[in-house]
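[1] quick one, what's the 3D model for this:
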Amino acid sequence: MLVGDNVKAWQGPVRIGKSKWFIVEGDEYQEKFRLFKPKAIIIPSLDYDHPDYFKNKEVYLKSFYDFLNENKNAKLVTTVSVLEALKARGETFDVEDKKIFTESNFILPGEAYKSNCMLAIKMARIFGISADDIKHGISNFQGVGRRLDFYTKENDSIFVVYDYAHHPAEIKTTILALSSKYSEHTLVAVFQPHTYSRTKTFIDEFAQSFEKVYAVFFAEIYASQREAAGDINIENLIIKTHKLQPRVYRLRDFEPETLKKYCLKLEKPLILFMGAGDIWRYAEKFAELISSVQLNPH
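    Below is the predicted model:
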């Protein structure tokens, strides 16, 4: 198996098994997933992204449509909405898959992660894996790096979490998942946009993504090697977001110590750092500050 980040139980992104099957996580950027000729395909969702490569949503969807046409004999497992969007034939999870999920101990919260897990259950059953083995695998799953990654202990009074979310759909999903599981906490988001083209294309969607948090702090836009500059800056996003969210701040105005003081005034703060750039470094430093407070509450 090969996935895009470290699987915590493996302490790495790769695991070598003994079967003939090779499971790989594909990447849609530059249509790299079309290099594969798979026997089976799982498409968890279709959220238009990478506007520097895919000029619009139609081009994005066509890439997946062409991929399925190139692999007509592959078993397809996906959601009803993806089947409809691609006008494709395939399978989705059913009552038996939901039953297996319910009888397992899956650690990730939220409906999106639940859906992803049930798609994996469906594919496992197609390949003849027993219900008991599937339940064992799910119940022993410890998560992957950069997805709902707790930088403080989950039983602490103050949580610091990092997630790789850098698309509006991912941000909403992450916020909803944490809000549903930790409803008694005050959720503060810290977000670093990734690439100028994505920020510009989805600026309205980004602005709408933070309505359900107590406050949001925006870091400067993270440039990439392929896109060093752009005709948009973080102030544009702050102005848009402020129309929907009263507490919007620029992170560069807050050193970690200042942000710590702001969060400590809140009731059971949960500070969620998101982005595909280097915001995790700030999150790590901030988690160290918070941990010292919890070790020395007086």
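
[2] rest of the way, CA atoms for contacts and neighbours
    Will do.

[3] all helices for the stretch 1-150 of the chain, in order.
    57-70, 80-86, 95-102, 111-126, 131-139 (DSSP state H, counting those that start in this stretch).

[4] now render those helices as JSON lines, adding mean neighbour count and distance to Arg198.
    Output for the helices of the stretch 1-150 of the chain, formatted as JSON lines (neighbours: other Cα atoms under 10 Å; distance: least, Cα to Cα, whole Å):
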{"stretch": "helix 57-70", "mean neighbour count": "15", "distance to Arg198": "13"}
{"stretch": "helix 80-86", "mean neighbour count": "15", "distance to Arg198": "22"}
{"stretch": "helix 95-102", "mean neighbour count": "16", "distance to Arg198": "35"}
{"stretch": "helix 111-126", "mean neighbour count": "19", "distance to Arg198": "22"}
{"stretch": "helix 131-139", "mean neighbour count": "16", "distance to Arg198": "34"}
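
[5] before we compare anything, build this one as well:
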Amino acid sequence: MTGLILESGNFDPTVIVGSKVTNWDGNLKIGQSQYFVVEADEYRAHMLELNPKVVILNNLEFDHPDYYRDLNHYINTFQEFINKIPADGYFIYNLDDNNITQRLEKPDCHILTYALDNQAADIFVKSVKVEHGRQIFRPVYKKSELRDFNLQIPGKFNISNALGASLLALELGINPDVIKDVLSQYKGAWRRFEILGRIHNLTEDKNNALVITDYAHHPTEVAKTIAATKEFYPDKRLLVVFQPHQIQRTRQLFDDFVKTFSQSPADVVILSEIYDVAGREEKDVTKRISSEDLLDKIVLTENNDLVKGIKVKSQYFYAKDLIDTKAAILNEVKADDIVLILGAGDIDKVARELV
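    Below is the predicted model of the structure:
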């Protein structure tokens, strides 16, 4: 979003991001100005190789357990990163994120904040509504109420992302109408709530299901993406397919994944076997956990809820590989369903084969 807004604001930035952007036909845009926008990668602390003038930090949550020892190690590495911002630079962060606000020492530079409804932030949102497949929200920037912005991608986390990008743009003097136009046209990136199309060539009771693919693989990302999808399509039956990414991550965040799915609004959940990331797994964990273990614990959790009188509506299925995953989808899908396929591995192949 930041790169597209700066481009439309005539800043002509060079941009490198972690996914393909339709406007640039790839993940790279070469500009001719001094502005260089990078989607920094925290894996193995690669962001420490950068020397940023501005950092926009959306959230801070433990991940990559194959490198980071624990949450403290993760946070301390980000602390080292933001400490690199020079005195005349900017640290722009999400005031709604507790780890950022409570556990990071703010660097000695210009500080700006954004939030969904915290009026202490430099930019926050006065109102949010979902209409006709769009999120419509009204930002308040330094006590000045702007006209409604809108996004055609779901989820309040995407509104937060838009606020961070908008705040930087406004500080650079870009007209709010330019920002509004860019956001309204933004369709996301490759494998970021990417709407692929509809399933056809099946029986009448299965045709016309909408297939969406998303890279989400952390339990919080997964939970927010499922919830956002249901918010956009509240009257549709939701079939979620998830392929956990990396055995070690699945083991370390196991309880979080159980919570995510046992509390999700999905009608059907298909858990494909874990995507084994070559070269990133510890030898002693590679055979210790499976998506089937995850399914068993989720079902047990839901059964306990059922005993407590809590209504349980989800159906769960395990698929040992991509062939079985696709077969399970085709067996369970119904006409006009929303089929949400999640994961950072090769599960995306199945999504594209369906349409």
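
[6] coming back round to it: what about the helices of the stretch 1-150 of structure 1, which gets the closest to Asp5 of structure 1?
    helix 111-126 (16.4 Å; Cα to Cα).

[7] which part of structure 2 matches the closest one?
    Mapped onto structure 2 using TM-score structural alignment, helix 111-126 of structure 1 covers residues 156-171.

[8] next one: stretch 48-65 of structure 1
    The aligned range for stretch 48-65 of structure 1 in structure 2 is 62-79, by TM-score structural alignment.

[9] how far off centre is the matching stretch?
    Centroid separation for stretch 62-79 of structure 2 versus its chain: 19 Å, with Cα atoms, centre = their mean, to the nearest Å.

[10] quick revisit: average offset between the match of helix 111-126 of structure 1 and structure 1?
    Stretch 156-171 of structure 2 differs from its equivalent in structure 1 by a mean of 0.7 Å after superposition (mean Cα distance after the TM-score superposition for structure 1).

[11] hang on, the earlier thing: got the contact list for the match of stretch 48-65 of structure 1?
    By Cα atoms under 8 Å, 6 or more residues apart in numbering, the surrounding residues in contact with stretch 62-79 of structure 2 are 43-45, 60-61, 103-105, 218, 248-249, 252, 280-282.

[12] ok, now which ones touch the equivalent of Lys135 of structure 1 over in structure 2?
    By TM-score structural alignment, Lys135 of structure 1 lines up with Lys180 in structure 2. Residues in contact with Lys180 of structure 2, defined by Cα under 8 Å, 6+ apart, are Asp148, Phe149, Asn150.

[13] now do the contacts for the closest residue to the first one other than its chain neighbours.
    With sequence-adjacent residues excluded and distances taken as Cα to Cα, 6 or more residues apart in numbering, Asp148 of structure 2 is closest to Arg138, at 4.4 Å. With contacts taken as Cα under 8 Å, 6+ apart, Arg138 of structure 2 has the following neighbours: Val125, Lys126, Ser127, Val128, Glu145, Leu146, Arg147, Asp148, Phe149.

[14] export the residues you listed to JSON lines and tack on distance to Ile338 of structure 2?
    Conversion of the contacts of Arg138 of structure 2 to JSON lines gives the following (distance: Cα to Cα, whole Å):
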{"residue": "Val125", "distance to Ile338 of structure 2": "29"}
{"residue": "Lys126", "distance to Ile338 of structure 2": "30"}
{"residue": "Ser127", "distance to Ile338 of structure 2": "27"}
{"residue": "Val128", "distance to Ile338 of structure 2": "23"}
{"residue": "Glu145", "distance to Ile338 of structure 2": "36"}
{"residue": "Leu146", "distance to Ile338 of structure 2": "34"}
{"residue": "Arg147", "distance to Ile338 of structure 2": "32"}
{"residue": "Asp148", "distance to Ile338 of structure 2": "28"}
{"residue": "Phe149", "distance to Ile338 of structure 2": "26"}
